[in-house]
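Participant: Just a sequence and a predicted model for now, questions to come.
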Amino acid sequence: MRTAIVVGAGIGGVTAAVALQRCGWQVTVLERAPELGEVGAGISVWPSAVAVLEELGVKGVEKAAALSKPAGMRKPNGRWVVKAADLGVEIPVMIHRAQLHDLITDQFGPAITVRTGYTVTEITQDDTGVTINDELRADLVVAADGIRSVIRQAIYPDYQGPQYSGYTAYRGIADVEIDDGGGETWGRGQRFGFARLIDGRIYWYATANQPAGQRSHAEAFGGWHEPIPAILAGTADVLQNDIYDLALPLRPFHNGRVVLLGDAAHAMTPNLGRGACSAIEDAGALARHLADDASLGTALAAYDTERRPATTKLIKRSRSVGQLGQVANPVVCAVRDGLLAFAGKLVSLRRH
């Protein structure tokens, strides 16, 4: 039986483990944290990722319900810029990261072994396999160890890696009852978005321009339109993370018997809500190519050919949306909002 080591047990890593298990691999998952699980807040799961999860037997990520209330983009005073209904946009499934993680790990079978509290410090490879920490050996290593991947750094020591976007993000879960369809509100160098999770709670996020490493609070959004103040008041814990993505051009997603997946390969800003979905799609593509009769090298090259161009485009698009949304100049903001409103009207007219 072919063997693989998956380094990192986030959404991408555990999906990769399940995908490899289903095509006949024996998998060892290494996680640095003391126990298996996922931290964070909400996550959007788009139809392409839902399809991969369904193919892997993951249950419970049902299709999103149609919005019963208006949603879209607003100004801080509550005035609509453009409504989602006018654009005919797709609606992703909104779910808590921990819940999605549990649904995926529920598919772990006897072919998957998990070792927690394990830190990878060294990786070597030759023509017959890959060795981790002079201790563990496998035919393949899947690096799903995040944006600051130790393995990516080991195989591409000259790569620049993460770069700061210029803004920080706040995230939280509010247990409140609101009569609102959600969406995003764009201000001057600040944004606030929220959506209902499938368990009924409200997931929200906000961004603000500031130097990297600066601790701050989300109270600045308390004067924005309802239900934003109510959402903030109903939140017990707020996470803050500076936003980074990976420098372009991306490095190849494979090097010998080592393959990069998820943020380790293509970390992107969260503006499109596609980061974790891309990791899920990576896992599905990797298993599909490995399931072919081709050699390991051919399969990994095919995976890179499929996934690197696609995720490069997403990084660029997400970066552009973030730059547009974080504009602080009031004149430029007014022009931006006017153009978006006009574009929304054009799309609505074409749809009808």
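Facilitator: Sure thing, it's come through. Small disclaimer: the values here were computed from a predicted structure and weren't measured.

Participant: all contacts plus neighbour counts: C-alpha atoms, from now on.
Facilitator: Noted.

Participant: Please point out which parts of stretch 52-62 sit buried.
Facilitator: The neighbour-count check on stretch 52-62 (16 or more other C-alpha atoms under 10 Å) flags 52-53, 56-58, 61 as buried.

Participant: how about these in CSV, adding distance to Arg148 and secondary structure?
Facilitator: Output for these, formatted as CSV (distance: C-alpha to C-alpha, whole Å; DSSP: H, G, I helix; E, B strand; the rest coil):
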residue, distance to Arg148, secondary structure
Val52, 26, helix
Leu53, 26, helix
Leu56, 28, coil
Gly57, 30, coil
Val58, 28, coil
Val61, 29, coil
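
Participant: between the residues you listed, which is nearest Gly42?
Facilitator: Closest approach between the buried residues of stretch 52-62 and Gly42, by C-alpha to C-alpha: Val61, at 13.2 Å.

Participant: Surely the closest one and Ala49 touch.
Facilitator: No. Applying C-alpha atoms under 8 Å, one finds Val61 not in contact with Ala49, separated by 10.0 Å.

Participant: Ignoring the adjacent residues along the chain, who's closest to Asp199?
Facilitator: The shortest distance from Asp199 to any non-neighbouring residue, by C-alpha to C-alpha, 6 or more residues apart in numbering, is to Ile95 (7.4 Å).

Participant: Next up, a structure to set beside the first:
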Amino acid sequence: MATNRDGSRRAIIVGAGIGGLATATALAQCGWQVEILERAAEVGEAGSGLTLWANGLRALDRIGLGAQVREQAMAETDAGIRNPVGRWLTRTDTAEMARRYGEVVMIHRYDLFDIMRRALPPDAVRLGCAVTGVEHRGDRVEVTHSGGVSCADLVVGADGIHSAVRKAVFPGAPEPRYAGYTAWRTITAHPVPELHDGGQTWGHGERFGIIALPDDRVYMFGVANSAPRLRGPDGEYAELRRRFGTWHDPIPALLDAVDPAAVLRHDIYELPPLSSYVLGRIALLGDAAHAMTPNMGQGANQGLEDAVTLAALLDRIESVPTALAEYDLVRRPRTQDIARRSHRIGVAAHVSSAPVVLLRDALLRLTPGRAMLRSFAPALTWQPLA
């Protein structure tokens, strides 16, 4: 049987990303036995930074990891949008944002993975375990994978935008769609302690972001309109320099501090809205359910919200299918709304027509700071279920 002899219930989480690790931690704290199946050979992702907003930090607080994360993170000090010559189009009062909604911190993605992985038993994660099938068998769920077959009372698909669980459970679900732009991500190879101004810079169909990290290194991302799978003939670092190397300071100097081999490139895809995140005893979570463009920085944060909400509902509702139905009712409208907001920001950020760019930039300069702050409220005012 899927349920253990000691009466505890068993969950299989597919995917050891941020949402999957948070789900396993939250369920374990509620008395579930958890097993994570991860197709990769290791847990974690290096080479990029991550913004944890107030809502994501509240989710981490709920599973007891918020303090550890804050110890290894750094509070955001600058925010806003400039044009390529360095003129500020809009600035965000980060102190007022923190007062209204809570703090925002930056952390190395690898450090967050390390904190979350250490919160679980050493044998909780099975690496190199690719899932090939998921199917209900009466009051349990059977998962077929490269290591054999496992059964559980609950299966959570937290396996990303190309989710094997989603494909198995909802074979007619829409496929991910290309957002129209590609992204480069990298971290400086050495500390850059004199960096003072971060934020984003918006150009014509291109933008660049700068985020200071706790060890004085700098996380950067460049985004540009592009056909999918189109690669620069001289490599990704050369393409990054070609596009952004003449933009305002400190972008050229920061690019000089990058190891060319450490530049990551990913085409940006998003998932069209699903009609449900659940089926019986199977739930989708994070990018598997609602992969969104990164324009609001909410992808990981929404996965954290999903995890603690799912665990809270399973803790208060005895019936797994009933708890999952409530999870779908609570999470799907919110995450799909935030995905739409993120999509709209991407549309504005990536206009390329010169007259439209001039209009966009003028509207940004004319928008009052308090209106910009209010625009964060739908994402940042979230609170965990009591």
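Facilitator: Nice, thanks for sending it over. Since this is a predicted model, take the numbers as computed values, not measurements.

Participant: and the residue nearest to Asp199 of the first structure, what pairs with it in the second structure?
Facilitator: Using TM-score structural alignment, the partner of Ile95 of the first structure in the second structure is Ile107.

Participant: what's the answer for Thr311 of the first structure, then?
Facilitator: Looks like Thr311 of the first structure aligns to Thr335 there (TM-score structural alignment).

Participant: distance between the helix or strand containing its match and the chain's centre?
Facilitator: Secondary structure assigned from DSSP states H and E places Thr335 of the second structure in helix 320-349. Centroid separation for helix 320-349 of the second structure versus its chain: 13 Å, with C-alpha atoms, centre = their mean, to the nearest Å.

Participant: Doesn't Leu120 of the second structure belong to a strand?
Facilitator: No. Read with DSSP: H, G, I helix; E, B strand; the rest coil, Leu120 of the second structure is coil and lies in no strand.

Participant: what does it align to in the first structure?
Facilitator: Leu120 of the second structure maps onto Phe108 in the first structure, by TM-score structural alignment.

Participant: same check, this time on Arg316 of the second structure
Facilitator: Match for Arg316 of the second structure (TM-score structural alignment): Asp292.

Participant: Neighbours of its match, how many?
Facilitator: By other C-alpha atoms under 10 Å, 12 other residues sit near Asp292 of the first structure.

Participant: swap in Arg118 of the second structure?
Facilitator: Residues near Arg118 of the second structure, counting by other C-alpha under 10 Å, number 10.

Participant: try Arg332 of the second structure
Facilitator: Using other C-alpha under 10 Å, Arg332 of the second structure has 20 neighbouring residues.

Participant: for Tyr237 of the second structure, same thing?
Facilitator: Neighbours of Tyr237 of the second structure (other C-alpha under 10 Å): 21.

Participant: host element of it?
Facilitator: Per DSSP H and E: Tyr237 of the second structure is located in helix 236-244.

Participant: Now that helix: buried residues?
Facilitator: In terms of neighbour count (16+ other C-alpha under 10 Å), helix 236-244 of the second structure has its buried residues at 236-237, 240-241, 244.

Participant: Please name every helix or strand in contact with it.
Facilitator: The elements that helix 236-244 of the second structure packs onto, with contact taken as 3 or more C-alpha pairs under 8 Å, 6 or more residues apart in numbering; DSSP states H and E, are helix 251-256.

Participant: ok, the match of Thr311 of the first structure to Ala46 of the second structure distance?
Facilitator: Applying C-alpha to C-alpha, to the nearest Å, the value for Thr335 of the second structure to Ala46 of the second structure is 26 Å.

Participant: of the two, who's got more company?
Facilitator: Taking other C-alpha under 10 Å, Thr335 of the second structure and Ala46 do not tie; Thr335 has more neighbours (24 against 13).

Participant: Let me see the contact set for the more buried one.
Facilitator: For Thr335 of the second structure, the contact set (C-alpha atoms under 8 Å, 6 or more residues apart in numbering) comprises 290, 302.

Participant: Look up how far Leu240 of the second structure lies from it.
Facilitator: On the measure of C-alpha to C-alpha, Thr335 of the second structure and Leu240 of the second structure end up 32 Å apart.

Participant: how about the helices in the first structure?
Facilitator: Ranges of helices in the first structure, per DSSP state H, are 11-22, 47-55, 84-87, 97-105, 150-155, 228-233, 263-266, 275-291, 296-325, 330-351.

Participant: Between those, which one is closest to Ile173 of the first structure.
Facilitator: Of all the helices of the first structure, the one in closest proximity to Ile173 of the first structure, counting by C-alpha to C-alpha, is helix 228-233 (8.4 Å).

Participant: Dump the buried residues of stretch 52-62 of the first structure into CSV; add distance to Asp263 of the first structure as well.
Facilitator: Converted to CSV, the buried residues of stretch 52-62 of the first structure look like this (distance: C-alpha to C-alpha, whole Å):
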residue, distance to Asp263 of the first structure
Val52, 18
Leu53, 18
Leu56, 21
Gly57, 24
Val58, 22
Val61, 22
